[in-house]
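Colleague: Could you look at this predicted model? Sequence included:
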Amino acid sequence: MNARPLNVAVIGAGPAGIYASDILSKSGMEVCIDLFERLPAPYGLVRYGVAPDHPRIKQIIVALYKILQRGDIRLIGNVEVGRDITVAELRERYDAIILSTGADTDAPLDIPGIDAPEVYGGADFVSWYDAHPDHPRTWPLNASEVAVIGVGNVGLDIARVLAKNVQDLLVTEIPGNVAQALAASPVTDVHIFGRRGPAQVKFTPLELRELGKQPGVNVTVDEEDFEYDEGSQAALASSNQQRQVVKTLEGYAMQDPEDLTGARTIHIHLFQSPVEVLTDEGGHVSALRTERTRLNGDGTVTGTGETRDWPVQAVYRAVGYAGSPIEGLPFDHERHVLPNEGGRVLDQDGQPLTGVYATGWIRRGPVGLIGSTKSDAQETISNLVADAQAGLLGSGRQDGAQAGHDAVMALLTDREVPFTTWEGWELLDAYERELGEAYGEVEGGRGGRERVKVVARDAMTAISRSSDVPVDLIGEPDADRVPQRVAHRLED
């Protein structure tokens, strides 16, 4: 074991990074932890990946807040690894680094027509309505009929936000630019497509039930979409959650058509595999072509050759998230993760990179929720502690000014990086809560909201650093920070 505290940098202040930091802080080792976040606000996809009308997410934020509020984990926000400081520079100054950068892009869907201009990544749409500072402030909501590909909770979120009456969102933290755009949307029908059957969909019961509780919105499922093979029956027998999902879907299918009086409808289509996005002569989306599938007996499906064209003017891909490469580290481009064994990141030869670890979705891929994230973090930290006890960490590091927190703060200050801190986040948190109270009075006399997000990165940073706050709290994103896949929207 080291005579001095172990200096550890954790990259990514979402649940994975915060839980890993918490577990490490309670490991019994003497350790100094710096938690880096590329945005001026913590919490990752809990803040920027969940629809604003999901109040239960607040419970997760409360738990994460209590961990960081203790003060033994130092938050360093608005610092992008690879841009403001490199992995190599971190490795020079810390005994270990833990990557918890998550998955922030859409998994690919390789079908003809997928590059049409009205085909959108679900992750990008979520980033827009969740006020991510590095995404364009506008969204092209011009379609009356929309397709959402994917039967997970992200697909449900997208469909619900598209179909929901915007007045019912004004009690949430949704910013004004998003509310204004959604209010003008002409959408009437949102079609959700899944290639398998009801026993295989990835919805969670509560989210699926909430779909049918929106005023003025119908939810329909075709009675023909309820087929079960031996694999399906086994899945239902082993999962109470899946049984609840099927029961809810069956309830939607058995509704009396006369009761479906909403102005907008969400249609859930099962056993429909997308095979092509069709476009008109101008190259714009005109329909989604799907192929009917059938069960094989083990819960998998095979195409029947029977196709159908669904008239839509926009398509949203919600088939999963994918991690992004981290400059200076190996990357598995097929699985979109850091190659690792038990959280130890592996080099190109399959050998552990000394002092480099991964946890969360960048380690295992975008599967599992908080429970999986905690167990991931536990295994990663256990291996880090074992390596430290074996004397593998910190043997080449210097004490004093060249190592750890003080050295990195000096480097960021020299580079004039406007980093933020936990105290800065508390200032921004309080500011957003004050905005919520004020906006509630302005928007229909509904009373105060819990918060309204500040959108612009420079405004978030200024508030966090007690600088002069820009008048425009929404603004436009820094062009050089906008993901390349959505940069064209700045020109629209």
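Modeller: Looks like it came in fine. Quantities reported herein were computed from a predicted structural model and do not represent experimental measurements.
Colleague: When you work out contacts or count neighbours from here on, use the C-alpha atoms and nothing else.
Modeller: Will do.
Colleague: buried stuff in stretch 59-79?
Modeller: Buried residues in stretch 59-79, counted by 16 or more other Cα atoms under 10 Å: 61, 64-65, 67-68, 73-79.
Colleague: typo on my end, it should be stretch 360-377
Modeller: Under the neighbour-count criterion of 16+ other Cα under 10 Å, stretch 360-377 has 360-366, 373-377 buried.
Colleague: Export those residues as TSV, with columns for secondary structure and distance to Leu270.
Modeller: Output for the buried residues of stretch 360-377, formatted as TSV (DSSP: H, G, I helix; E, B strand; the rest coil; distance: Cα to Cα, whole Å):
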residue	secondary structure	distance to Leu270
Gly360	coil	30
Trp361	helix	28
Ile362	helix	30
Arg363	helix	31
Arg364	helix	28
Gly365	coil	25
Pro366	coil	23
Thr373	helix	30
Lys374	helix	33
Ser375	helix	33
Asp376	helix	33
Ala377	helix	35
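Colleague: Structure two is appended below for comparative analysis:
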Amino acid sequence: MPEPRYRVAIVGAGPSGLFAAQFLTARDDVEVDIFDRLPTPYGLLRYGVAPDHTSIKSVANALARVFNSPAVRFLGLVSFGRDVTREELLASYDAVIYAVGASEDLRMGVPGEDAAGSRSAREFVAWYSGHPDAEPQSLHGVTQAVAIGVGNVAVDVARILAKEPLALDLTDMPEDVLAELRRATLTDVWVIGRRGPQHASFTTTELRELCRTPGVQVSVEESAFDGIDEAALDRRTRANVAVLREASETVVADPRVRLHFLFWRRPVALHGDPVSGLLIERTGLDAEGRVTGTGVTEELDVQLVLRAIGYRAVRLPGVPFDEPLGVIPSTQGRVLDGAAVAPREYVVGWIKRGPIGVIGTNKSDARETVEHVLADLDGLGPLPTRVDVVEALTARGLAPSSFDDWRRIEAAEANRGASHERERMKIEAWHELLDLVQRERPGGPIPPA
């Protein structure tokens, strides 16, 4: 293998960053360092895909192959902006690709939203996925819960809440999470959307799985289907409407949980602290096709409200950012600083295009960016001098974790799972992850932010 001419840094070890690394290392003159704040790679594949969706998680096995290349290094426990700066990376690498995703959730902006029992679906997903930053989620006293939103995140949290906990025992959920789900006494789950079923962004496979959850009775108001011209719908939407119709017409004997889809509703206020009720308003469309309230309200007696209305990216220190859109401004993956292209800086994934698309969308997105990275590198040539960023971190007493460290975490999770007759069980506590990384690392890792 020839000596690599180019060195590229990727900030973020989720699917978009790993797809970018795959395309970059298809050439044998490129070397890639992948930085992440966590000691665990894969991003939302590990901490965002529902634990009972093992087939989707198998994508991680394919992406893991990128680390088999000697041209790729994983550098975990490195926080961009705190441990390493934009300027340092640009002095150390011929190109820098930002792949950090979208780590904040949108808010509803209604009274009572900050009450106990009102949470973001992102936080709830992080909890049941074993993210080390996740706050414990209590379901004590919760008999009725609401997911606000009509996308796959709302479907996931509704399914986890409605599913028989025994059916989750073979997943990689942490034992504390499973114990809380077993203690739960949920009887009703609502999924609420401002528009009709024809406007929902569910993917049909996920919607069908939710509606066919054993022991769950689904209800949809017949009026929700009024005015839908099914012949004018695309294939996915037509299938979604059919799934909802079929589910609402199917009678489940002695249901364990009732699942209610409420379309043409929006949240108005949360009552109580902790939450004891959700005031919702019927909606319609105005002459311009915008959602508007009708003034007709109703209250649901609920103790848990999970907002699943979208994500938003966070500004990276020193990096250009479009605040209204919540993305790094770019053209075909090249970062824009004002109206000008920022030399040798690129972007992929949700931080590039916004929080839309599925995991596979990141592949074509990364391909577009990497084509421009390689074309620009061939035009510019390598940097005449480079700083060794790992040496600089080590000199400051910061020791990045490696892919071997991740393998040690992975092995420990397999051992923990075996003790519970499972394939694996996530290690969710920071101190345990750091203990595993510190083993055989005298300098110790960087503590979490």
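Modeller: Cool, got the structure. Only a predicted model underlies this, so the values are computations on that prediction, with no experimental measurement involved.
Colleague: Can you show me the helices along the stretch 201-350 of the second structure?
Modeller: Counting by DSSP state H, counting those that start in this stretch, the segments of the stretch 201-350 of the second structure that form helices are 204-211, 235-249, 350-353.
Colleague: so of those, which one's packed in deepest?
Modeller: Mean neighbour count (mean count of other Cα atoms under 10 Å) peaks for helix 350-353 among the helices of the stretch 201-350 of the second structure, with a mean of 25.
Colleague: just how off-centre is that helix within its chain?
Modeller: Put simply, helix 350-353 of the second structure sits 13 Å off its chain's centre (Cα atoms, centre = their mean, to the nearest Å).
Colleague: For the closest residue to Thr461 of the first structure other than its chain neighbours, the count of nearby residues, please.
Modeller: Counting by Cα to Cα, 6 or more residues apart in numbering, Thr461 of the first structure lies nearest to Pro40, which is 6.1 Å off, once chain neighbours are set aside. Using other Cα atoms under 10 Å, Pro40 of the first structure is surrounded by 28 other residues.
Colleague: isn't Pro40 of the first structure right next to Ala459, touching?
Modeller: No: here Pro40 of the first structure does not reach Ala459: they are 9.7 Å apart, not a contact under Cα atoms under 8 Å.
Colleague: Next one: the residue in the second structure sticking out farthest from the centre from Arg7 of the second structure, what distance?
Modeller: No residue in the second structure sits farther from the centre than Pro384, which is 38.4 Å out by Cα atoms, centre = their mean. Look at Pro384 of the second structure and Arg7 of the second structure: by Cα to Cα, to the nearest Å, they are 12 Å apart.
Colleague: for Ala179 of the second structure, same thing?
Modeller: Ala179 of the second structure is 46 Å from Arg7 of the second structure, by Cα to Cα.
Colleague: same question, Leu45 of the second structure
Modeller: 26 Å.
Colleague: same thing with Gly293 of the second structure?
Modeller: Gly293 of the second structure sits 54 Å away from Arg7 of the second structure, going by Cα to Cα.
Colleague: same deal with Thr361 of the second structure?
Modeller: 25 Å.
Colleague: now do Glu206 of the second structure
Modeller: Glu206 of the second structure sits 40 Å away from Arg7 of the second structure, going by Cα to Cα.
Colleague: All good on my end, thank you.
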